[in-house]
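# my questions are about this predicted structure, shown below with the sequence.
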Amino acid sequence: MSFGRTLRLAFRFSLREMRGGLSGFFIFLACIALGVGAIGGVNSVARAITGAVETEGQSLLAADLRFELNQRRAGADERAFLTGLGDVSESANMRSMARLPDGSDQTLVEVKAVDGLYPLYGERVTEPQLSHDDLFAEVDGAFGAAAPALLFERLGIAPGDRIMLGGQPIELRAVLTTEPDAVSDGFGFAPRLMISLDALEATGLIQPGSLVEHVYKVRLVGDTDAGALEAAQAQAGAEFPEAGWSIRTRSNAAPSLSRNIERFSQFLTLVGLTALVVGGVGVANAVRAYLDSKRAVIATFKSLGASGAFVFTVYLVQILMIAGIGILAGLVIGALMPFGASAVLSSVLPVPATGGFYPAALAVAALFGVMITLVFALMPLGRARDVPATALFREMGVDGRGWPRPVYILLSMAIAASLAGFAIWFSDDRRMAAVFVGATVFAFIVLRVVALGIEWLARRSPRVASTPLRLALGNIHRPGALTPSVVLSLGLGLTLLATLALIDGNLRRQITGNLPEVAPNFFFVDIQSGEVEAFADLVSEQAPDGKLIQVPMLRGRITALNGVNVRDMEIPPEGGWVLRGDRGITYARNAPENSTLTQGEWWPADYDGEPLVSFTAEEGGELGLKIGDTITVNVLGRDVTARIANFRAVEWESLAINFVMVFSPNTFAGAPHAWLATLTDAEATQADESQILNAVTRGFPTVTTVRVKDALDVVNRLVEQLATAIRAAAAVALIASVLVLSGALAAGNRARVHDAVVLKTLGATRRTLIAAFSLEYLLIGLATAVFALLAGGVAAWFVVAQVMGLPSSFLPEVALTTIAVALVLTVGFGLIGTWRVLGHKAAPVLRNL
């Protein structure tokens, strides 16, 4: 019989067998639908957000092109070049302190000074809505401003009230409700204060070396397509190679947001894949149970002359058709998710995440669903292929007959390898995806070993007097026991849950506990060189027991490594952050006290040779740098090339003053710069800190003061939001584990019915059987929870200690919660299924034995 005819005939038989409905496959369908829906939905939402960023790029950037310069304004030639491209809107961004006129209160603000053309695209919305002149013009000695409601709440003021910014009175005339280019300006730790450029100049905040970003936004005239944007960008780099400006186009309006969305969607995709893999165990359970229920049909097929290959094809077609229903349901969920997410995310993300249909994302999810089905269905199908008809008529079922033919094992392994390859290929961070895939494979192997270990211990356990316990131990290691399925399904979900919970707990402990204890009380920014001594005297007077550290600070952008432009280099993802944007840099005669030399030597205090630089060891290793390599940094529009003299190990978690790059003092001789300082006083109370903050703000109005505890509060809120999303994602995998666990218990109910009936016939009471089954589930759940804690603890330690570089500790409350969840799930679901088993009457079952 030809293959095509065989396939058509198998398809006809499959449809006939499916007329009885999908009974026994609901767990199968739920597992596949959940995993496919999670993967398709997450990727669709991510594409909707990134698509919105690209589509709305012009409004989000408030320009076609954005040129940013740090610590300096554009020169005459540069400004002429920008004007030649089209309309130019200039703005300036910096952090400063806003205080009440009587000096009774103050707060950090993100100052944004704009001109009359702002915004070139989009709309600035205020309440009340005012024109540029009405909002910002000087009236009675005070310039106008707009700020979000948060600033009014922090200072306890209302529209129409005045504040002091630097040395200039500012009247808050409106509440800022919409800032079109907020997302392109990046994340801020403080509320926005929007003023005019004239007002910023009047405040006196901009001094030589002040940390201010000058932004020039261009609305192109004439041709404005992608080619024109690229041409303008290339022309700017060619005509002003040492300008040091960061250039962004409307097609890349919010790179940080897009990058973070991609990373988070990748994480959620991997979690969804975990749910799908866990669901694969449910697929295997469902296929085995289904084939067991069809043993008489399979025997009849073979008795009538059907070949093993035909039987295999019939049931493979059925499984794929049923999987197709689950995949279709998952695709519907994934397709609808962007529409639901748009409403939820509208209040969180500053981009219009509208719904949409994303075939590519859904196709990837469907592919994963099909491959998972095949990986877990081929083995039981292959095993059923070679069972003779006599054995099927004579015995209980098709499971537990040894290994299938090598072709099915190899085919299953090949599909599994392809699945791993696709998961890595479709990932943005392939290294992380490879680690995840490897960890999943390792977890499967280890969990199988754990299941065998549990069975071995139960088999080798001494004889106990308790009948229920003796029955429970026997059930754990008997042929066809539930132990492997329960350990595998529950183990993966609980391990993921424990890992994420421990990571979250350690991060929270660092932010709310350890960091505030070792971190400075204050950071002081933009201290002018002529004010350093007077500033130190004031701080010493206010905090006589405090430790003040002051260092010079500039901003610079790495433009080349060993003479090669960084734009032309393949940079590993883990070290890429060093090359993105501007970095704080400093110079020093002596090695910083909070770092340790790991390689090379420090320069002499009176060194006056070629520029040298000390680079952090970890980041240098990630970038592939070594002693003697050169780094080119653009500072104040000038390229400076320095040779690496040494590497330093830095404890970033201390939040002390640390820099990736520390230069020899002669490198920036004569360059204008400000100073950065920290104050550490472990004995200072909140009242003391308020007094210090007030005194510094009044005495040095141009100095920006950042209270570390306030910054940590902002970070903690962000971590809480992220943790909520992560826990929700982990819940998907846990739900899949629960479904698989339910399926495994349901698949074992047939054997449980026979066991219960025989035991009841021999005199066992219902109470004895309930106690035996409860102890069985309790022991398996407890053993699985212990493994999840060990594996989750190791995984969390690796992420926290090795990846994040933070102290890691084991949290007992997480351990107890994980154990409680394991026991509730195993015992609870086990007893729910067993209760029905115990209700069967003995006679009908005994007649069929």
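Right, received. Where do you want to start?
# contacts, neighbours, all on C-alpha from now
Fine.
# roughly how far does the most centrally placed residue in the chain sit from I726?
Note on the chain: the residue nearest the mean C-alpha position is F264, at 3.8 Å, using C-alpha atoms, centre = their mean. Per C-alpha to C-alpha, to the nearest Å, F264 is found 9 Å from I726.
# could you do V706 as well?
30 Å.
# could you do Q71 as well?
Q71 sits 39 Å away from I726, going by C-alpha to C-alpha.
# then G237?
In terms of C-alpha to C-alpha, G237 sits 41 Å off from I726.
# higher neighbour count, Q71 and I726?
Q71 (24 against 19; other C-alpha atoms under 10 Å).
# quick check, the residue nearest to the centre of the chain in a strand?
No. F264: not assigned to a strand; according to DSSP: H, G, I helix; E, B strand; the rest coil it is helix.
# count the neighbours of V845 for me.
13.
# three-state assignment of it?
Applying three-state DSSP: V845 is helix.
# and the helix or strand hosting G334, what does it pack against?
Secondary-structure assignment from DSSP states H and E places G334 in helix 308-345. Applying 3 or more C-alpha pairs under 8 Å, 6 or more residues apart in numbering; DSSP states H and E, we find helix 308-345 packed against helix 3-17, helix 26-55, helix 295-303, helix 359-385.
# against that first model, consider the following:
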Amino acid sequence: MSGFVPGSASRGHQTFPLAARFALRELRGGLKGFYIFIACIALGVAAIAGVTSVSRALTEGISREGQAILGGDLAFRLIHRQAAPDQLAYLEDLGDISRVATMRAMARLPENADREGNQALVELKAVDAAYPLYGAVALAGGRSLDEALAQTDGIWGAVADPALLARLDLAVGDTVSLGRGTVRITDVIASEPDKLAGGMEFGPRLMVSDAALPGTDLVQPGSLVRWHYRVRLNPSPGLEALEGIVEDARSARPDAGWRVRSRANASPGLQRSIDRFAQFLTLVGLTALVVGGVGVANAIRAYLETKREVIASFKCMGATGGFVFRIYLVQMIVLALIGIAAGLVIGALIPFAAAAALDGVLPVAMAANIYPTELGLGLTYGLLTALAFALWPLGRAHDVPPTALFRDIVTGGAKLPRKRYLLATAVTVALLAVIAVTLAHDKRMAGIYLAAAAGAFVLLVLVARVIMHVARRLPSMRSTELRLAIANIHRPGALTPSVVLSLGLGLTLLVALALIDGNLRRELTATIADKAPSFFFVDIQSQERDAFEALLAAEAPKANLQSVPMLRGRIVSLNGIASEDFVPARDGSGWVLRGDRGITYDATLPENSKLVEGAWWPEDYDGVPLVSFDAEAATDLGLKIGDQVSVNVLGRDITAEIANLRDVEWQSLAINFVMVFSPNTFAGAPHAHLMTLGWEDDVPVKQELALLKTVSNAYPTVTAVRVRDAISQVNDLVAQLAWAIRGASSITLVASVLVLAGALAAGHRSRIYDAVILKTLGATRARLIIAYALEYAILGLTTAVFALFAGGLAAWYVITRIMDGSFVLMPLTAAGAALIALVLTVGFGLIGTWRILGEKPAPVLRNL
């Protein structure tokens, strides 16, 4: 302790630089005892920096390839109809244009093909000669797209996704029926530059020339076909100038009814998914940091315990409590910076590793790079977390005299730190929460997540105290091992708070995610499957409707049929406010305003709906247009009865007044719409019909496929969607997402394991004393192992019970309140949580105990 003598210990001389000198000198002895501290900080920082960097790399990749993804600098989309001549002239004045039509259709094998699955739903794409304006369609055979789609011997060519060939057992050169026409598969699609712009797909891609489309008769008045007009600007402007052109296009043709996008927003759906997933993973990383913060507190508390004599010496020589605090604060910051540096290095490398691992898997190339802003965010989170959990244990040493520090191991050190340290801790935690919520994509969800994490943390502290209180009040057990285990749970300096906190948060998160995943699967595979119809039939023309319904009634006499008129439109304004400028009442609830919505009209209240406010219009109503709105969507948007809603349908803006609100049973997958209009609203408008078919009882798959074949052959222009296939596809997507979430969430469990190991290591010294004394008094190694195993098993089971309760509550809230589903507690999930807790606590506990029991008694007894 050279450089510090009593005469220089006055308050004025105990400066921060002097404290830093002492702190760095003490660290010359190495980092022993702080490896868990450093690992916890590094893990959380790496998770946050890595996730945000990967998200940025994906976003940059989308932006860099925005022209190819969108198919142009600008894209104008219309539904049901093509651009009018004046609109087309306006687009041609902007630059080079390409027209693409997309729709769902049925691809069928020739009628003489005797196969069980002889038809398949496809995502049809009809392109013109200018397609693609940017990028290129790569074909497996190496030929050009124009050559592959050309007409030969009176049959138009087509290129297909490999999945379609596998599904229909096709080969290049085979023909398939498409609507009322026939196309020949001439090549296989290897890559499609604008695939991401199409959104979710229910079938494989089939691409044809737009010249082949009229011969299929698929495009009829009211058919669900989307027309995309891509524009290449010459020269290509910067992003700011591009947004100005977008605004001009909207204001120059306000009645066009088109949806305008620029290359800066090439794939909004994918971008939203990336943002939300990145937010979730960032919160998981933050949870890992919070769990690791418990390890930080444990490590500092254990370190200060070994420094009792040093602190006592400082104070005896005149050091103030503030000076002691500054010494160990500097040490903590240095150690935290070591962990943060390691985490930042790992986080900076993660985008490069992800880009290499996902090469060829993602539809867009990641722009792997080192992103200083994202790394800075990881540094900020890491430093604030370290401070939040270090200030409390460091602050306790401020005013405690040397004698009390010597007694701390006996008394348990329950004294709170000074108010300044309590306030600093609270401010640091609040700052962490503000940053997390401010930077979140969905601030409401981020707030709920952080509130739940904070509540779980507080509850775990209370649970630990309750466990100790109950253990203290239990009557004396006859079993020596059990009596010793219970005593270890509540004794001064017990490991109970550390173990419960270490495992509790990690297990709670895992249980919540497992239950959410399980309930979503149950809804998809059981509840929805039981209620859902077997088929959706789309694009039934008005003149075909009665005959089509008669065919279904004859082929499936015991099935339930439902039919409604259907149009597509998009909301352009609410109460006179443009949808682009409208701010929903709830964050993240503006999904109704994005894209096109299915709409219908009806004289009576539809099935699967319940009127909750307002009245339904009379069957012969002929006044101003009225609309019935989904109650939940109206609440999210802040709408009420009497408000005005304007939608663009078939190029016309129609304004209707909200007459009533209704609850919709979306889980049934029956015909449901957010908006149902009064019949007079669309009088005379061309439209198609939507029909569903479902059986009360399960029917064999063969019967479903036979019906599908009959309908497809009789009405080739009608698109049939088999619900079982759609559910299976969504279920596969949920499964992949669930595995990704579980893998990411395992970061929290790893942090929990690290903290648990640190907690057990922190109690190593006191356990050695206990084991030596007990062995001296005649306890055998086997008896001590049983006692310690019982102690760890009790703590593990108790923590698992809490995790099940807290995780179940969190999952119930997400499923019932956010996703509006039904919740069921799953016993296997509970058993899994209990098993994980037992394996970790008993396993790590016994590993440490085995080492403790091997200590020689003599050296320990001499130092007592």
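Great, that's in hand. None of these values were measured; they are calculated from a predicted model.
# care to give me the TM-score?
After superposition, the two chains reach a TM-score of 0.98 (TM-score structural alignment, normalised by the length of the first structure), with 849 aligned residues with a C-alpha RMSD of 1.4 Å.
# and the residue nearest to the centre of the first structure, what's its match in the second structure?
Using TM-score structural alignment as the criterion, F264 of the first structure maps onto F277 of the second structure.
# look up how far V500 of the second structure lies from that match.
Counting by C-alpha to C-alpha, the gap from F277 of the second structure to V500 of the second structure is 29 Å.
# how far away is D93 of the second structure from V231 of the second structure?
From D93 of the second structure to V231 of the second structure the distance is 10 Å (C-alpha to C-alpha).
# what do you get for A559 of the second structure?
Distance, A559 of the second structure to V231 of the second structure, by C-alpha to C-alpha: 48 Å.
# who has more neighbours, those two?
V231 (25 against 17).
# test my guess that that one contacts L91.
Yes. Using C-alpha atoms under 8 Å, V231 of the second structure is in contact with L91, at 7.2 Å.
# overlap of the contact sets of those two?
Any residue near both V231 of the second structure and L91 by C-alpha atoms under 8 Å, 6 or more residues apart in numbering counts here, and that gives I97.
# map L737 of the second structure onto the first structure.
Here L737 of the second structure is matched to L722 in the first structure, going by TM-score structural alignment.
# secondary structure class for that match?
Per three-state DSSP, L722 of the first structure ends up helix.
# and Y621 of the second structure, what is it in contact with?
By C-alpha under 8 Å, 6+ apart, Y621 of the second structure lies in contact with 678-680.
# most neighbours among those residues, which one?
S678 (27 neighbours).
# what range in the second structure matches the strand or helix carrying L490 of the first structure?
Assigned by DSSP H and E, L490 of the first structure belongs to helix 483-509. With TM-score structural alignment applied, helix 483-509 of the first structure matches the range 496-522 in the second structure.
# mean deviation of the matching stretch from the first structure?
Compared with the first structure after the fit, stretch 496-522 of the second structure shows a mean deviation of 0.7 Å (mean C-alpha distance after the TM-score superposition for the first structure).
# so what does A163 of the second structure match up with in the first structure?
By TM-score structural alignment, A163 of the second structure lines up with L150.
# contact partners for that match?
P191.
# how much does the helix or strand hosting it stray from the second structure?
For L150 of the first structure, the enclosing helix or strand under DSSP H and E is helix 149-155. After superposition onto the second structure, helix 149-155 of the first structure sits on average 0.6 Å from its aligned residues (mean C-alpha distance after the TM-score superposition for the first structure).
# so how far is that helix from its chain's centroid?
31 Å (C-alpha atoms, centre = their mean, to the nearest Å).
# what span of the second structure is stretch 620-628 of the first structure aligned with?
If you align by TM-score structural alignment, stretch 620-628 of the first structure falls on residues 634-642 of the second structure.
# if you could redo that for stretch 283-302 of the first structure, that was the one I meant.
Counting by TM-score structural alignment, stretch 283-302 of the first structure corresponds to 296-315 in the second structure.
# helices of the stretch 451-600 of the second structure, start to end?
Under the criterion DSSP state H, counting those that start in this stretch, helices of the stretch 451-600 of the second structure are mapped to 480-490, 496-522, 528-531, 545-555.
# most tightly packed of the ones you listed?
Comparing the helices of the stretch 451-600 of the second structure on average neighbours per residue, with mean count of other C-alpha atoms under 10 Å, the densest one is helix 496-522 at a mean of 25.
# list the helices and strands that one packs on?
helix 268-306, helix 443-473, helix 723-762, helix 781-813, helix 827-853.
# could you rerun that using 10 Å?
Judged by 3 or more C-alpha pairs under 10 Å, 6 or more residues apart in numbering; DSSP states H and E, the packing partners of helix 496-522 of the second structure are helix 268-306, helix 443-473, helix 480-490, helix 528-531, helix 723-762, helix 781-813, helix 827-853.
# I'd like those laid out as JSON lines, including distance to Q667 of the second structure.
Listed next are those as JSON lines, based on distance: least, C-alpha to C-alpha, whole Å:
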{"stretch": "helix 268-306", "distance to Q667 of the second structure": "22"}
{"stretch": "helix 443-473", "distance to Q667 of the second structure": "23"}
{"stretch": "helix 480-490", "distance to Q667 of the second structure": "48"}
{"stretch": "helix 528-531", "distance to Q667 of the second structure": "6"}
{"stretch": "helix 723-762", "distance to Q667 of the second structure": "12"}
{"stretch": "helix 781-813", "distance to Q667 of the second structure": "17"}
{"stretch": "helix 827-853", "distance to Q667 of the second structure": "24"}
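# nearest to F406 of the second structure, of those?
helix 268-306 (8.7 Å; C-alpha to C-alpha).
# the closest one vs the first structure, average distance?
Helix 268-306 of the second structure, aligned to the first structure and superposed, deviates on average by 0.4 Å (mean C-alpha distance after the TM-score superposition for the first structure).
# nearest to Q119 of the second structure, out of the helices and strands packed on helix 496-522 of the second structure?
Among those, the nearest to Q119 of the second structure by C-alpha to C-alpha is helix 723-762 (12.9 Å).
# for the helix or strand following that closest one, grab the matching residue range in the first structure.
Later in the chain than helix 723-762 of the second structure, the nearest helix or strand by DSSP H and E is helix 764-776. Mapped onto the first structure using TM-score structural alignment, helix 764-776 of the second structure covers residues 749-761.
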